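Asker: Here is my input, please return the structure:
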Amino acid sequence: MERIKAAAIAGFTVLSAWMGVLAVPVYLLVVTNVIDYATGIAASVCRKEAVSSCRGIRGIIKKVCMWLLVAVGAIIDILAAYTAEQAGITLPFGYAAASLAAIWLICNELLSVLENISQTGVQLPPFLEKMISYLKVQVENLPGENKKTG
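Answerer: From the prediction side, this is the model:
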């Protein structure tokens, strides 16, 4: 058991060092993915819907695609940093696109978790949904983005 613990710690240490500032959003995304998957199954049972392996696989594929979306953001960040470096510019941030994509996905997952929990019959404190929705809107409307006026 000690070897397994040591291997897990070493693995997380290497992964965290490799991801740097992106580690926390990625870990939180994975945790919210697992919670959403579990509460989705619980909600299906409470709705008296059949829990099928086909539907489960589709859910897992969706979660993996979320991770890939964060990876695309990381590729964009790496490309931007490389391009800036070639031009002699140092960017004051790292993994901005990937972190924002992860945060946006986490907010969506948390809203889904709240919806799933509600469908199991648990009453939700109203402030939770408002807080998560507010955070999602803040990520979507970052300063400096072009906003359409009409």
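Asker: For the rest of this, base every contact and every neighbour count on C-alpha atoms.
Answerer: Will do.
Asker: most centrally placed residue in this structure?
Answerer: The residue lying closest to the centre of the chain (CA atoms, centre = their mean) is L29, at 3.2 Å.
Asker: Name the helix or strand for it, please.
Answerer: Secondary-structure element containing L29, defined by DSSP states H and E: helix 23-46.
Asker: How far off centre is that helix?
Answerer: 10 Å (CA atoms, centre = their mean, to the nearest Å).
Asker: which outside residues touch that helix?
Answerer: In this structure, residues lying in contact with helix 23-46 by CA atoms under 8 Å, 6 or more residues apart in numbering are 15-16, 50-51, 59, 63, 67, 70, 99, 102-103, 105-106, 109-110, 112-113, 116-117, 119-120.
Asker: now the other sequence, so there's something to compare against:
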Amino acid sequence: MNFLNKVNMFGGTIMAALAAVLGQYWFLFAGFLLCNVADWLSGWMCSCEKGESCSRVGARGIVKKVWYWVVIAIAFYIGFSFERMGQTIGVKLWFMKFVGWFVLANYLVNEIRSILENLVDMNVNVPPFLIKGLKIAADKIDAAAKMGDGKHGE
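Answerer: A predicted model of the protein is given here:
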């Protein structure tokens, strides 16, 4: 019983820290991190099956995942900063807070699609509706992002 209390205390501390740093939607960031790891592992396994695995390619994949996190941080910073600047100068830029969320959603969908593609390459039976559904989600995210470029509906 004492061990379970310690496990619960540790888990609660981790969740509280994540919520404090990442806000109430910390689970989206944690899910993205898990997808990063799963994509890297599935890509590595896929390349091993093809006899193409090497540590340099794996290291490049890890660095690429780290840069995803940098881009996400920049996107959230842009959204936060522009919203605050708008408040300062009296221009309503409340919609800027969604920039980071769009970037996170886009990367999350792409990571999941990549995992599924790796699994298909390893001859794992992946339900087609998952792949089609993620394609639809990616298209919706892209369409929402294009609404502000003045070219939608052309």
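Asker: ok, back up a step: distance of the aligned partner of the residue nearest to the centre of the first structure in the second structure from M96 of the second structure?
Answerer: Taking TM-score structural alignment, the alignment pairs L29 of the first structure with F32 from the second structure. Spatial separation of F32 of the second structure from M96 of the second structure under the definition CA to CA, to the nearest Å is 22 Å.
Asker: how far apart are the longest helix along the second structure and its match in the first structure?
Answerer: Taking DSSP state H as the criterion, the second structure has its longest helix at helix 55-89. With both structures laid over each other, helix 55-89 of the second structure and its partner residues in the first structure are 1.0 Å apart on average (mean CA distance after the TM-score superposition for the first structure).
Asker: In the first structure, point out the residues matching the next helix or strand after that helix.
Answerer: Read in the C-terminal direction, the helix or strand following helix 55-89 of the second structure is helix 98-121, with elements assigned using DSSP H and E. On the basis of TM-score structural alignment, helix 98-121 of the second structure is assigned to residues 96-119 in the first structure.
Asker: got it, and stretch 55-69 of the second structure?
Answerer: Residues 53-67 of the first structure are where stretch 55-69 of the second structure aligns, with TM-score structural alignment as the criterion.
Asker: quick one: that stretch to chain centroid distance?
Answerer: 14 Å.
Asker: same check, this time on stretch 132-150 of the second structure
Answerer: Here stretch 132-150 of the second structure is found 15 Å from its chain centre; the criterion is CA atoms, centre = their mean.
Asker: now do stretch 72-85 of the first structure
Answerer: Centre-to-centre, stretch 72-85 of the first structure and its host chain are 20 Å apart (CA atoms, centre = their mean).
Asker: What lies in contact with that stretch?
Answerer: The set of residues external to stretch 72-85 of the first structure that reach it, using CA under 8 Å, 6+ apart, is 90-91, 94-99, 101.
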